[in-house]
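# I need the structure of the sequence given here:
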Amino acid sequence: MKEAIIVDKDGFYLEPTLVDDHVSGVFPLSELSGSRDYTTGSQIDTSLEIFEAYQVAISVPPGLYKPRFDFEAGEWTEGLSPEEIDTLRSKSQPQTIEHMARGLPKDALSLESRATVSQDDYVLQLMFDLQQRINDQSNRIADLEYHINQLKENA
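Predicted structure coming up:
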């Protein structure tokens, strides 16, 4: 088994999936009539195929901030503009204690306590982000289990 990527109709990375080692290329993913509506949980009663995503069995190269598959070129590209990347890079640069202290009033917390508060906020944000990822993965697992059960029932 190897990793493939599910992308939206514009080629933007949605989530990883597993495919057989021999699978290569790009394949449309469709929902058939009787599929589940994930927003309401109800069944969709239409006989049309709805193409909303693609499975890309081509490795994503390292270093992309927002991977986007270019269907015409058949390769992964950067989905962010150079300006958006610069903004991300400037936000991710750690600030020194002296830099943070410049914006503080004279009667503000000491530099040491300010650094501790900043670290605590950072850790809390990391914990929140991790919980969000866990929740997203749990939802994906539930969706996969649902589809597996549907395939078993139709077999």
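
# okay, CA-based contacts and neighbour counts for the rest of this
Noted.

# If you count contacts, what does the lengthiest helix in the chain end up packed against?
When secondary structure is assigned using DSSP state H, the longest helix within the chain turns out to be helix 111-154. Other elements packing on helix 111-154 under the criterion 3 or more Cα pairs under 8 Å, 6 or more residues apart in numbering; DSSP states H and E are helix 97-102.

# Residues in contact with the helix it packs on: which ones?
Leu111, Arg114, Ala115 (Cα atoms under 8 Å, 6 or more residues apart in numbering).

# Let's have those residues in a markdown table, adding distance to Val123 and neighbour count.
Shown next, in a markdown table, are the contacts of helix 97-102 (distance: Cα to Cα, whole Å; neighbours: other Cα atoms under 10 Å):
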| residue | distance to Val123 | neighbour count |
| --- | --- | --- |
| Leu111 | 18 | 14 |
| Arg114 | 14 | 16 |
| Ala115 | 12 | 16 |
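
# Now flag whichever of those residues is closest to Thr17.
Ala115 (40.3 Å; Cα to Cα).

# Can you report how many residues lie near Tyr13?
22 (other Cα atoms under 10 Å).

# Thr46 touches Glu31, doesn't it?
No. Applying Cα atoms under 8 Å as the test, Thr46 and Glu31 come out as separate, 10.0 Å apart.

# let's see this one next to it:
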Amino acid sequence: MKAVPKVNTDGLYLEDTLMDDTFTGVVPFYSYMEQGIPNVLTTTEDVEKPNGEAPNEPESNISGYIIGITVPPGLFRPRFDLAAWNAYESTVSAAQNSYHEALSEWHALPEEQRGDMPVLESPPQPTLWIEGLTPEEIEELTRPQPQEPNEVDRLGTELVARELEALELRQQNEAQGAQIVGLELRLLSLENS
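Coordinates of the predicted model:
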């Protein structure tokens, strides 16, 4: 078993799902809409429409695709290019048809006129996984976000602020103490005179 990506109908990555190791290609998956499904307790005669029509069958809708091609790393929101895949499949099919025709013609020739056997030349696979976000959305995602300070940073900032306040109060206290000493000295000198 291997994990393969599932995409929605727009090709945007949804999740991984487990598939057989030999799984390749692109396969749709469906959702079923229940419309008039008979109750398990009723019979088909009970649910027949008045005009004799058969009962409604579940309607299936393509919900997305299972992709047998791994998602390359480095995409923010991977998107599978379904149009490129369909074009590639058409090109591969045309190359196979051309090869089969050339091989049939080669087999139809007498052995001495055949020459080299035709070789199947498959077209190179295009890049099928593309970025699903616009450059502006990627810039928004990768822009550094302002970090809120954690408890330790907040307490450290408060501690520094309190130490600066204490230092300022000590300086004011020393200045006032010096003024008081100066006043006391003047008072003493007035008393002695």
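
# TM-score for these two?
For this chain pair, the superposition-based TM-score is 0.52 by TM-score structural alignment, normalised by the length of the first structure; 95 aligned residues with a Cα RMSD of 3.2 Å.

# More neighbours: which of Thr46 and Glu31 of the first structure?
Per other Cα under 10 Å, whichever of Thr46 of the first structure and Glu31 has more neighbours is Glu31, with 17 against 12.

# And the stretch of helix or strand Ala87 of the second structure belongs to, what's buried?
Using DSSP states H and E, Ala87 of the second structure maps to helix 82-108. Using 16 or more other Cα atoms under 10 Å as the test for burial, helix 82-108 of the second structure gives Leu82, Trp85, Tyr88, Thr91, Val92, Ala95, Tyr99, Ala102, Trp106.

# need the contact list for the residue sitting nearest the centre point of the second structure.
The second structure has Arg77 as the residue nearest its centroid, 3.3 Å off, counting by Cα atoms, centre = their mean. Taking Cα under 8 Å, 6+ apart as the contact definition, Arg77 of the second structure lies against Leu12, Tyr13, Glu131, Gly132, Leu133.

# Trace it over to the first structure, please.
Alignment note (TM-score structural alignment): Arg77 of the second structure maps to Lys66 of the first structure.

# and the gap between that match and Ala4 of the first structure?
As for Lys66 of the first structure, its distance to Ala4 of the first structure is 16 Å (criterion: Cα to Cα, to the nearest Å).

# Mind putting the buried residues of helix 82-108 of the second structure into TSV with distance to Arg186 of the second structure?
Below are the buried residues of helix 82-108 of the second structure laid out as TSV (distance: Cα to Cα, whole Å):
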residue	distance to Arg186 of the second structure
Leu82	97
Trp85	99
Tyr88	103
Thr91	107
Val92	108
Ala95	112
Tyr99	117
Ala102	122
Trp106	126
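
# Now do the same for Glu15 of the first structure: helix, strand or coil?
Assigned state for Glu15 of the first structure: strand (three-state reduction, DSSP: H, G, I helix; E, B strand; the rest coil).

# Contact partners for it?
Contacts of Glu15 of the first structure by Cα under 8 Å, 6+ apart are Ile5, Ile6, Val7.

# if we go to 6 Å?
By Cα atoms under 6 Å, 6 or more residues apart in numbering, Glu15 of the first structure lies in contact with Ile5, Ile6.

# What about Arg170 of the second structure, how many residues nearby?
So Arg170 of the second structure, with other Cα under 10 Å, has 12 neighbours.

# any idea how far it is from Leu164 of the second structure?
When Arg170 of the second structure is compared with Leu164 of the second structure (using Cα to Cα), they lie 10 Å apart.

# what is in contact with those two at once?
The overlap between the contact sets of Arg170 of the second structure and Leu164 (Cα under 6 Å, 6+ apart) is empty.

# The second structure: strands as residue ranges?
Secondary structure of the second structure (DSSP state E): strands at 2-8, 13-19, 26-33, 59-67, 78-80, 129-131.

# Relative to Leu188 of the second structure, which of those strands is closest?
strand 129-131 (87.7 Å).

# residues in the first structure aligned with that closest one?
So strand 129-131 of the second structure sits over residues 76-78 in the first structure, by TM-score structural alignment.

# Also stretch 162-171 of the second structure?
Going by TM-score structural alignment: stretch 162-171 of the second structure matches no residues.

# Could you give the number of residues near Ser90 of the first structure?
With other Cα under 10 Å as criterion, Ser90 of the first structure counts 10.

# same check, this time on the one 5 residues further on
Counted with other Cα under 10 Å, the burial measure for Gln95 of the first structure works out to 10 neighbours.

# cool, Ile130 of the second structure as well?
Ile130 of the second structure has 17 nearby residues by other Cα under 10 Å.

# do the same with Leu133 of the second structure
15.

# next one: Leu32 of the first structure
15.

# Surely it and Glu52 touch.
No. Counting by Cα atoms under 6 Å, Leu32 of the first structure stays clear of Glu52, with 11.3 Å between them.
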